[in-house]
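*Asks:* Got a predicted structure plus its sequence, pasted below:
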Amino acid sequence: MTKVVVVTGGSAGVGRATVEEFARQGYDVALLAREPDRLARVAAELESRYPIRALAIATDVADADAVESAAARTEGELGPIDVWVNVAMATVFAPVSKLTAQEFERGTRVTYLGQVHGTMSALSRMRLRNRGTIVNVGSALGYRSVPLQSIYCGAKFAIRGFTDALRSEIIHDNLKVHLTMVDLPAVNTPQFDWAMNKMGVKAKPVAPIFEPEVPARAIFFAATHKRREVWVGFPTVKAILANRIAPGLIDKYLASAGYEGQLTDVPLEKGAPANLYEPVPGNYGAHGRFDRESKVGSLEMFTDRHRSAFWLLAAVGLVGGLHLLAKKYKV
């Protein structure tokens, strides 16, 4: 019997690569995102390439009722949901001093509450069947925040707290529902072209950058293996471990390098797209404009399958790197 996956944010970026990966693996897919025309195109493309069914449902994940309606429609048309993947996000590139309370609220509702809404709708159905998998997509920035992304970082921290609390409840209730989290590095997606930006120049991901197919493979791996968490790419590992060891040092480093590392020298055009409140139309795909700089592979499988050796190597490299930073910033 064909399995069914729901992917939020499935029309572009990591979500688009994720629905492709699940379709390639033979899953029927339901795609949730706000822009109906792009969703329909993606669904048609998937059905033309793979022997699967693809269901496009225009949904704002910030609306709990809309997410619940999408879950009900998915089960009505495709069948019981086996896997639910929460990818959808929204952010603003700006310092806190330039943000409004409304922007914080909207970004948090999409990026954090969107995952809560998806998880609740999925879990209510999986609980009855006592089976299923929920994948929450986090970030290295959910462990180590960076300047200019306070909305996104705050939401990713919240997702991690929510996921850990729920995991304990699932264990307490003896449910055979698997809850996992996949933490991502910088990824080459369209968000750097359509996220609201108040900096006057175009944004960029902090190198090293990975193609969206890399996290997509990690998400599928997490959904099909009993792992509590998967860290994608060595930069994610370094960010998480470095912040645990020397957070004050990282504060100073990011105060110096965090702005330059996220901004280009290219002026932002007047009327540039901003998808915080409304979806941006257009034929966007999984990739952004950084293909030449992006990696097509990572250590995510190695870190998961060969943990002991990896942690030893990571610790040695991290201590050496922190020593050099400490000398540079005189900590």
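*Replies:* Sure thing, it's come through.

*Asks:* use CA for all of it now, contacts and neighbours both
*Replies:* Will do.

*Asks:* check contacts around the closest residue to residue 143 other than its chain neighbours.
*Replies:* What sits nearest to residue 143 in space, not counting adjacent residues and going by CA to CA, 6 or more residues apart in numbering, is residue 240, at 5.7 Å. Applying CA atoms under 8 Å, 6 or more residues apart in numbering to residue 240 gives the contacts 140, 143-144.

*Asks:* Helix, strand, or coil at residue 240?
*Replies:* helix (DSSP: H, G, I helix; E, B strand; the rest coil).

*Asks:* tell me the secondary structure for the residue nearest to residue 56 when sequence neighbours are not counted?
*Replies:* Among residues not flanking residue 56 along the chain, residue 31 sits closest, at 5.0 Å (CA to CA, 6+ apart). With three-state DSSP as the basis, residue 31 sits in strand.

*Asks:* burial count for residue 31?
*Replies:* By other CA atoms under 10 Å, the residues close to residue 31 number 27.

*Asks:* what do you get for residue 17?
*Replies:* 24.

*Asks:* Point me to the helix or strand that includes it.
*Replies:* According to DSSP states H and E, residue 17 maps onto helix 13-24.

*Asks:* second one coming, line it up with the first:
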Amino acid sequence: MPETVVITGSSAGVGRATARLYAERGANVVLVARGRAGLEAAAQEVESLGGHPLVHLADTADAHQVETAAEAAERSFGPIDVWINCAFTGVFAPFDEITADEYERATQVTYLGFVNGTRAALKRMLPRDRGTVVQVGSALGERAIPLQSAYCGAKHAINGFTSSLRTELLHRGSNVHVTVAQLPGVNTPQFSWVHSRLPRHPQPVPPVYQPEVAARGVVYAADHPRRKQYYVGATTVATVWANRLAPALLDRYLARTGFDSQQTDRRPPSDESNLFAPVDETKGSDHGAHGVFDDMAHGRSFQAALSRHPAAAASALTAGIATAAAAVLTRRARTATAHRA
């Protein structure tokens, strides 16, 4: 039987790219988001790739709407095997320029949307004692940066919530799994529709990866959920370790570079944002998986590929150590020969 997978935020970006990968497997893909145009285009892609789509309009900040989406999924396809929380929204601005309503809305979607999705999934998975929940996280959930306090706060909260839930599942000996895929900067449409008060067009912190790179990491996490979390992209790993080893130094570095590195030289996008309503609904257009940064985005990640193939990673590490050891021994031999001469 094909897998049944629910993906929130699947009308664009990483969620959209993830839906395509599951479609190639012939999975039942339940597409959940607010924007009808993006969802319908995603459904056409899923069907053309061999999957079985179900479109469900829902705002993940509303627990009742998420529960209704879960009911529709199981009514159409049977038990949910994988639930992927990916929907989010944000605000690009210094904290003191963000209104209370804007901050609350970003938190409701980006944090409580994950809580609502996880609750709906566990309601069905726990009685059956099987299933996997994947939280699509971010390096910014490990190390916060300026201008994205609402998003960073929500991603940190997801990590804490998921760690607490994981211990509860371990306590009861459950075979339901929950894991996190921590992503780097990704070229998604959000940077053209995010709520922004910046003087220039927002951009992901370089280096930037294509959504397909992130999607492969998300699917791998769903297939191998026993690990606590997966890091996608070398910059994600570097960010985590830099924050652990030298957080004060990183604070000063981000204070100096974090404003400019998140803006292009272009004018900001239109005043229309997806914070309170989906852009594809108001404009009636589909935005796809990619944003406007194709020219600078990487389609591959060596680190992510190695993390999906631990045997290859171990071989590469062993080869690297052997090469380094051989180099040291060669230098020592040459030095000894020179001394004898």
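*Replies:* It's in. Keep in mind that what you see is a predicted model, and the values were worked out from it rather than measured.

*Asks:* whereabouts in structure 2 does the helix holding residue 17 of structure 1 align?
*Replies:* Aligned by TM-score structural alignment, helix 13-24 of structure 1 falls on residues 13-24 of structure 2.

*Asks:* That stretch vs structure 1, average distance?
*Replies:* Compared with structure 1 after fitting, stretch 13-24 of structure 2 has a mean deviation of 0.6 Å; criterion: mean CA distance after the TM-score superposition for structure 1.

*Asks:* Pull the contacting residues for residue 234 of structure 2.
*Replies:* Residue 234 of structure 2 neighbours (CA under 8 Å, 6+ apart): 301-304.

*Asks:* which residue packs closest to the alignment partner in structure 1 of residue 215 of structure 2, ignoring adjacent ones?
*Replies:* By TM-score structural alignment, residue 215 of structure 2 lines up with residue 216 in structure 1. Spatial nearest neighbour of residue 216 of structure 1, chain neighbours left out: residue 18 (4.5 Å); criterion: CA to CA, 6+ apart.

*Asks:* and that neighbour, what does it touch?
*Replies:* Per CA under 8 Å, 6+ apart, neighbours of residue 18 of structure 1: 7, 10, 213, 215-217, 219-220.

*Asks:* In TSV: these, plus secondary structure, neighbour count and distance to residue 178 of structure 1.
*Replies:* Conversion of those to TSV gives the following (DSSP: H, G, I helix; E, B strand; the rest coil; neighbours: other CA atoms under 10 Å; distance: CA to CA, whole Å):
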residue	secondary structure	neighbour count	distance to residue 178 of structure 1
7	strand	25	16
10	coil	32	21
213	helix	24	23
215	helix	28	19
216	helix	22	18
217	helix	20	18
219	helix	29	13
220	helix	19	13
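
*Asks:* how about the helices of the stretch 51-200 of structure 1, start to end?
*Replies:* Under the criterion DSSP state H, counting those that start in this stretch, the stretch 51-200 of structure 1 contains helices at 64-77, 101-108, 114-129, 150-172, 191-194.

*Asks:* centroid residue for structure 1?
*Replies:* Nearest to the mean C-alpha position of structure 1, by CA atoms, centre = their mean, lies residue 137 at 4.2 Å.

*Asks:* looking at the helices of the stretch 51-200 of structure 1, which is closest to residue 245 of structure 1?
*Replies:* With CA to CA as the criterion, residue 245 of structure 1 lies closest to helix 150-172 of the helices of the stretch 51-200 of structure 1, at 18.1 Å.

*Asks:* That closest one versus helix 101-108: what angle between them?
*Replies:* Angle, helix 150-172 of structure 1 to helix 101-108, by axes from the mean of the first three to the mean of the last three CA atoms, to 10 degrees: 40 degrees.

*Asks:* helices and strands around helix 150-172 of structure 1, which ones?
*Replies:* Other elements packing on helix 150-172 of structure 1 under the criterion 3 or more CA pairs under 8 Å, 6 or more residues apart in numbering; DSSP states H and E are helix 101-108, helix 114-129, strand 132-139, strand 177-184.

*Asks:* Off-centre distance for the longest one?
*Replies:* Using CA atoms, centre = their mean, to the nearest Å, we find the averaged C-alpha position of helix 114-129 of structure 1 to lie 18 Å away from the chain's own average C-alpha position.

*Asks:* And the first one, by the same measure?
*Replies:* Helix 101-108 of structure 1 has its average C-alpha position 18 Å from the chain's average C-alpha position, going by CA atoms, centre = their mean.

*Asks:* what's near enough to touch residue 266 of structure 1?
*Replies:* Neighbours of residue 266 of structure 1 in contact, by CA under 8 Å, 6+ apart: 201-202.

*Asks:* Wait, a strand at it?
*Replies:* Yes: applying three-state DSSP, one finds residue 266 of structure 1 inside a strand.

*Asks:* Now which residue in structure 2 aligns to it?
*Replies:* Aligning on TM-score structural alignment places residue 266 of structure 1 opposite residue 266 in structure 2.

*Asks:* Find me whatever residue is spatially closest to residue 154 of structure 1, sequence neighbours aside.
*Replies:* Closest to residue 154 of structure 1 by CA to CA, 6+ apart is residue 142, at 7.2 Å.

*Asks:* measure that neighbour to residue 263 of structure 1 for me?
*Replies:* Distance, residue 142 of structure 1 to residue 263 of structure 1, using CA to CA, to the nearest Å: 20 Å.

*Asks:* try residue 18 of structure 1
*Replies:* According to CA to CA, residue 18 of structure 1 stands 27 Å off from residue 263 of structure 1.

*Asks:* for residue 252 of structure 1, same thing?
*Replies:* Residue 252 of structure 1 is 18 Å from residue 263 of structure 1, where distance means CA to CA.

*Asks:* Give me the more crowded residue out of those two.
*Replies:* The neighbour comparison of residue 252 of structure 1 against residue 263 (other CA under 10 Å) goes to residue 263, with 20 against 15.

*Asks:* Now for the more buried one: which residues touch it?
*Replies:* 201-204.

*Asks:* Of the residues you listed, just say which sits nearest to residue 169 of structure 1.
*Replies:* Using CA to CA, the shortest approach to residue 169 of structure 1 within the contacts of residue 263 of structure 1 belongs to residue 204, at 38.3 Å.

*Asks:* isn't the closest one right up against residue 192?
*Replies:* Yes: using CA atoms under 8 Å, residue 204 of structure 1 is in contact with residue 192, at 5.9 Å.

*Asks:* What number of residues are in the vicinity of residue 19 of structure 2?
*Replies:* Counted with other CA under 10 Å, the neighbours of residue 19 of structure 2 add up to 30.
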